[in-house]
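J.: This is the structure alone, sequence omitted:
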């Protein structure tokens, strides 16, 4: 018996529930890129770490720079209550997106993390935006 089969697989119902839950709180670079490139962006994309200078060097197209440390109920009230926020940070070595997602969820807001962050976006070969013009007021 291998390590793969040593622990029995979940039932299909349990597996479906598990993966549905994961997809309810996570998205990936390819899905975000597709939404942006097809003009189907029905979420607010937030770059949640770093300085304005770091953001200006490279960020995802259409992203707003709003570090998790600056997220407040007053600041988030500029968007409708049913807005979905997609947050990302530097990459798998960074927990800024997790911190932002937790903060937004505790404010009662819908949120997903974009897996991979900037590192994943680069690995996929997607183009970055540059410049300072996308701060979240």
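T.: Structure's in. What do you need? Small disclaimer: the values here were computed from a predicted structure and weren't measured.
J.: can we go C-alpha only for contacts and neighbour counts from here?
T.: Will do.
J.: Work out the gap between the lengthiest helix in the chain and the centre of the chain.
T.: Taking DSSP state H as the criterion, the chain has its longest helix at helix 12-25. Remark: helix 12-25 is offset 18 Å from the chain centroid, using Cα atoms, centre = their mean, to the nearest Å.
J.: And the contacts of it?
T.: 111-113 (Cα atoms under 8 Å, 6 or more residues apart in numbering).
J.: let's go with 10 Å and repeat that
T.: 9-11, 26, 86, 101, 110-114 (Cα atoms under 10 Å, 6 or more residues apart in numbering).
J.: List the buried residues in the next helix or strand after it.
T.: Toward the C-terminal end, the helix or strand that comes next after helix 12-25 (DSSP states H and E) is strand 26-28. For strand 26-28, a neighbour-count test (16 or more other Cα atoms under 10 Å) marks 27-28 as buried.
J.: second one coming, line it up with the first:
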């Protein structure tokens, strides 16, 4: 017996419930990229990092809203049923989770994209910037 199987795998019904529940809370970079590139996105992608980080590089189509500034007034333009997908720098950053907490407290549907910018780059997807062009 290995340390992998030392603890038995969960029964199928419990495993199914567990793994389905994970997808209620998060999505991945590939799925977001696919939805954005095929025009089938039915969510608002939020980059919740600071303004300098966003200006330097972000996902094309992302809206910038730092996690600390998520309040009802900033969300008023979005219908109540809007699903938000929050991302930050990467798996070492908890900004997306902080944003998700704020959105959930405001009664908004939310998922996080745990890989963030790091995961996006790891998948080979391009970033854009909003920095002024060098003269």
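T.: Sure, I can see it. Note that the structure is predicted; figures quoted are calculated from it, not measured.
J.: TM-score for the pair, please.
T.: Superposed pair, TM-score by TM-score structural alignment, normalised by the length of the second structure: 0.94. Supporting alignment: 131 aligned residues with a Cα RMSD of 0.9 Å.
J.: picking that back up, buried subset of the contacts of helix 12-25 of the first structure as a ChimeraX selection?
T.: Here is the ChimeraX command that selects only those of the contacts of helix 12-25 of the first structure that count as buried (16+ other Cα under 10 Å):
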select :86,101,110,111,112,113,114
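J.: Pull out the buried residues from stretch 49-59 of the first structure.
T.: Residues 49, 52, 55-56, 59 are the ones in stretch 49-59 of the first structure that count as buried (16+ other Cα under 10 Å).
J.: I'd like to know which of the residues you listed are part of helices.
T.: Short answer: the buried residues of stretch 49-59 of the first structure in helices (DSSP H) are 52, 55-56.
J.: of the residues you listed, closest to residue 120 of the first structure?
T.: Distances from residue 120 of the first structure to those, taken as Cα to Cα, are shortest for residue 55 (16.2 Å).
J.: can you give me the strands for the first structure?
T.: Applying DSSP state E to the first structure gives strands spanning 26-28, 44-47, 64-65, 84-88, 110-115.
J.: Any chance of CSV for those strands, columns distance to residue 122 of the first structure?
T.: Output for the strands of the first structure, formatted as CSV (distance: least, Cα to Cα, whole Å):
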stretch, distance to residue 122 of the first structure
strand 26-28, 12
strand 44-47, 15
strand 64-65, 18
strand 84-88, 13
strand 110-115, 12
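J.: Can you say which of those is nearest to residue 125 of the first structure?
T.: strand 26-28 (13.6 Å).
J.: so that closest one matches what in the second structure?
T.: The alignment of strand 26-28 of the first structure onto the second structure (TM-score structural alignment) spans residues 26-28.
J.: circling back to that earlier point, which one of the strands of the first structure lies nearest to residue 124 of the first structure?
T.: Closest among these, using Cα to Cα: strand 26-28, at 10.5 Å.
J.: What is the distance between that closest one and the centre of its chain?
T.: Worked out by Cα atoms, centre = their mean, strand 26-28 of the first structure lies 7 Å from the chain centre.
J.: likewise stretch 115-129 of the first structure?
T.: Distance, centroid of stretch 115-129 of the first structure to centroid of chain: 12 Å (Cα atoms, centre = their mean).
J.: Repeat that for stretch 9-24 of the second structure.
T.: The answer for stretch 9-24 of the second structure is 21 Å, by Cα atoms, centre = their mean.
J.: right, and residue 33 of the first structure touches residue 61 too?
T.: Yes: counting by Cα atoms under 10 Å, residue 61 is a contact partner of residue 33 of the first structure at 8.8 Å.
J.: ok, the two, which is more surrounded?
T.: residue 33 (19 against 16; other Cα atoms under 10 Å).
J.: Now that one. Nearest residue, chain neighbours left out?
T.: Leaving aside its sequence neighbours, residue 33 of the first structure sits nearest to residue 126 (Cα to Cα, 6 or more residues apart in numbering; 7.6 Å).
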